[in-house]
Each structure stands twice: as C-alpha cells, then as structure tokens.
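# coordinates for the following, if possible.
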Amino acid sequence: ARVVRKPQIRKGQVLLDLCETDPSLRRTTITKRHGDLYKAARDTEWGDAWPPEAP
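Model prediction:
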C-alpha cells in the first residue's frame, strides 16, 4: 500500500490514507500501542510505502 495523503498526526495516534493493490482506498489508525509502527508512521510522508520495510 502507498500513503496517498499527508499523514494526520494527532495526540497518541497517526491517521494514514492508503491506496492498496486492488483499487481501493482505506484509512488506518496507528496508535502508540503499536510501538515501532507508531514511530515509523510519524516519519511517513506522502507516497511512502506502508507498512515500512524492515532495515
């Protein structure tokens, strides 16, 4: 999936609008409970792949 809109950073959560391989859009919420994914979501920009690739 790709991020199709600037991530919306809220207190304790990040909202991501994603375009998936089948023609659909979906919004996903990443909260602090997601740990490392939450940290990655805060640094995500428009056009980035989601979920991020492991280094």
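
# when you work out contacts or count neighbours from here on, use the C-alpha atoms and nothing else.
Will do.

# on the three-state scheme, the most centrally placed residue in the chain is what?
The residue lying closest to the centre of the chain (C-alpha atoms, centre = their mean) is L16, at 4.1 Å. Following DSSP: H, G, I helix; E, B strand; the rest coil, the label given to L16 is strand.

# I have a second one here; can you model it like the first so I can compare?
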Amino acid sequence: SRVVRRPQIRKGQVLLDLCETEERLSRTTVTKRHGELYKAARDADWGDVWPPADE
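So this is what the prediction gives:
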C-alpha cells in the first residue's frame, strides 16, 4: 500500500488514506495503542509505503 494523502493527525490517532494493491482506496486509523506504528504514521508522507518496512 502507498499513502495517497497527507496523514490527518488527530488527538491520539492518525488517519491514513491508502492505495491498495487490488486497485482500491482505503482509510486506515492508527492509534496510540499501536506504539511504534503510531509514531511511523505521524511521520508518514504522501507516496510512502505503508506499513513501513522494518529496518
């Protein structure tokens, strides 16, 4: 998946609009409970791969 819009940062959550591999759009919500994934979602930008690859 790729981020197709700048992430919408809300209190305690981040909304990501994604383009899926099946040629469809979806919206994913990442909350503070997701820990490291939440931190990555806040730093995500348009065109980034989601979920981020572990380094």
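
# can you give me the TM-score here?
Remark: TM-score between the superposed chains equals 0.98 [TM-score structural alignment, normalised by the length of the first structure]; 55 aligned residues with a C-alpha RMSD of 0.3 Å.

# quick one, what contacts the residue nearest to the centre of the first structure?
Applying C-alpha atoms under 8 Å, 6 or more residues apart in numbering to L16 of the first structure gives the contacts V3, R5, K6, P7, Q8, R27, T28, T29, I30, A41.

# mind running it again at 6 Å?
P7, R27, T28 (C-alpha atoms under 6 Å, 6 or more residues apart in numbering).

# which among the residues you listed count as buried?
Buried subset of the contacts of L16 of the first structure (neighbour count, 16 or more other C-alpha atoms under 10 Å): P7.

# quick one, what contacts the nearest residue to T21 of the first structure once chain neighbours are set aside?
Excluding the flanking residues, the one nearest T21 of the first structure by C-alpha to C-alpha, 6 or more residues apart in numbering is A1, at 6.5 Å. With contact set as C-alpha under 6 Å, 6+ apart, A1 of the first structure has these partners: L18, C19, E20, A49, W50.

# burial count for the spatially closest residue to R5 of the first structure that is not a sequence neighbour?
With C-alpha to C-alpha, 6+ apart as the criterion, R5 of the first structure has its nearest non-adjacent residue at 5.4 Å, and that residue is W46. For W46 of the first structure, the neighbour count with other C-alpha atoms under 10 Å is 14.

# got it, and E36 of the second structure?
9.

# what do we get in the first structure for it?
E36 of the second structure maps onto D36 in the first structure, with residues paired by TM-score structural alignment.
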